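**Q** Sequence unavailable; structure follows:
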């Protein structure tokens, strides 16, 4: 389901469920491409065998910023504001990754 609204109606949506996006599989190739684009080749992301052996997660994990970058394409499947010309990312002041969900899938 996608919620379609106007900018004036957006504040009234606080606390409501808007819908859900399509599933998006994050593959190891996707993680490696992100590492190339950002220069972040930390082993926990790109070295599958080492991550399996040494990571507390049992395998490689996607970059936090890769996860955040998926918000743009996936959120447009959930919320459409009809009376805007464009959307601009205002910032991410309170984003934290305190722990991995037990049910969250690993990439790789």
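**A** Looks like it came in fine. Every value quoted in this text rests on a predicted model; they were computed, and no experiment measured them.
**Q** only C-alpha atoms for contact and neighbour calcs from this point on.
**A** Noted.
**Q** Between the two ends of stretch 91-105, how far is it?
**A** End-to-end span of stretch 91-105 (Cα to Cα, to the nearest Å): 27 Å.
**Q** Show me the strands in this structure, by range?
**A** 3-5, 79-81 (DSSP state E).
**Q** highest average neighbour count across those?
**A** strand 79-81 (a mean of 17; mean count of other Cα atoms under 10 Å).
**Q** And the contacts of that one?
**A** The contact list for strand 79-81 (Cα atoms under 8 Å, 6 or more residues apart in numbering) reads 2-7, 18-19.
**Q** now do stretch 36-48
**A** With contacts defined as Cα under 8 Å, 6+ apart, stretch 36-48 is touched by 28, 31-32, 34-35, 50-51, 55, 59-63, 108.
**Q** Show me how far it is from its chain's centre.
**A** Relative to its parent chain, stretch 36-48 has a centroid offset of 17 Å by Cα atoms, centre = their mean, to the nearest Å.
**Q** And that stretch, what's buried?
**A** By 16 or more other Cα atoms under 10 Å, the buried positions in stretch 36-48 come out as 41, 44-48.
**Q** The spatially most central residue of the chain and residue 60, how far apart?
**A** The centre of the chain sits closest to residue 67, judged by Cα atoms, centre = their mean, with a distance of 2.8 Å. The spacing between residue 67 and residue 60, counted by Cα to Cα, is 14 Å.
**Q** How much space separates residue 21 from residue 49?
**A** 32 Å.
**Q** hey, which helix is longest across this structure?
**A** When the chain is parsed with DSSP state H, its longest helix is helix 28-38.
**Q** Presented hereafter is structure B, for comparison with structure A:
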């Protein structure tokens, strides 16, 4: 995994900073997510009935696809050497553009849209993310994702 320093982050603004590996979203994953969230709508968990829907089969929950961003981020975005902890702060925008059919593969693309030093030991980052579906023109989702990088204040770059 590539590592960078806090001081390098502002220089990455506007750049794609990571592309994850493909993740297969199979029916087992969808069923387990349905159990965890108690969302057993037929388009997710009933292949026979879902085959008659406009989707032609079961599809992943939008929130399942969204939740995969954590794994995609962890494996593809450079690690900041000085980071002591990373925190999910939230989203400014999420759009579920295309359904993820059971058996599809998805991956995340991350572009650093903003980064601001806040307080003595915090960097707030905003990533424009897209979750692509293999062999599909439109993404599964797009989002503006805000995270917080905490670090020891003694590691704060000078001049910021």
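**A** Right, received. Where do you want to start? Source: prediction; values computed, not measured.
**Q** that older thread, residue in the second structure matching the residue nearest to the centre of the first structure?
**A** Residue correspondence, TM-score structural alignment: residue 67 of the first structure in this structure matches residue 65 in the second structure.
**Q** From residue 10 of the second structure, how far out is that match?
**A** The gap separating residue 65 of the second structure from residue 10 of the second structure is 29 Å, by Cα to Cα.
**Q** same check, this time on residue 109 of the second structure
**A** 19 Å.
**Q** out of the two, which sits in the busier spot?
**A** The residue with more neighbours, out of residue 109 of the second structure and residue 10, is residue 109; 22 against 15, by other Cα atoms under 10 Å.
**Q** hang on, isn't that one packed against residue 20?
**A** Yes - counting by Cα atoms under 8 Å, residue 20 is a contact partner of residue 109 of the second structure at 6.7 Å.
**Q** Show the contacting residues for the nearest residue to residue 83 of the first structure once chain neighbours are set aside.
**A** In space, and not counting its chain neighbours, residue 83 of the first structure is closest to residue 6: 5.6 Å by Cα to Cα, 6 or more residues apart in numbering. Applying Cα under 8 Å, 6+ apart, we find residue 6 of the first structure in contact with 81-83.
**Q** nearest to residue 95 of the first structure, of the residues you listed?
**A** Nearest to residue 95 of the first structure out of the contacts of residue 6 of the first structure is residue 81 (Cα to Cα; 23.4 Å).
**Q** any idea where the helices of the first structure begin and end?
**A** For the first structure, the helices defined by DSSP H occupy 28-38, 43-46, 48-54, 64-69, 71-75.
**Q** Which of those sits closest to residue 93 of the first structure?
**A** Among the helices of the first structure, helix 64-69 sits nearest to residue 93 of the first structure (Cα to Cα), with 12.5 Å.
**Q** Tell me the mean distance between that closest one and the second structure once they are aligned.
**A** Averaged over the aligned pairs, helix 64-69 of the first structure sits 0.9 Å from the second structure after superposition, using mean Cα distance after the TM-score superposition for the first structure.
**Q** mind checking how far that helix is from the chain centre?
**A** Averaging C-alpha positions (Cα atoms, centre = their mean) puts helix 64-69 of the first structure 5 Å from its chain's average.
**Q** and what of stretch 34-41 of the second structure?
**A** Stretch 34-41 of the second structure has its C-alpha centroid displaced from the chain centroid by 21 Å (Cα atoms, centre = their mean).
**Q** how long is it from one end to the other?
**A** When the termini of stretch 34-41 of the second structure are compared using Cα to Cα, they are 8 Å apart.
**Q** quick one: it aligns where in the first structure?
**A** Mapped onto the first structure using TM-score structural alignment, stretch 34-41 of the second structure covers residues 35-42.
**Q** Aligned counterpart of residue 57 of the first structure in the second structure, please.
**A** The pairwise alignment with the second structure assigns residue 57 of the first structure to residue 55, based on TM-score structural alignment.
**Q** tell me the contacts of that match?
**A** 99, 101.
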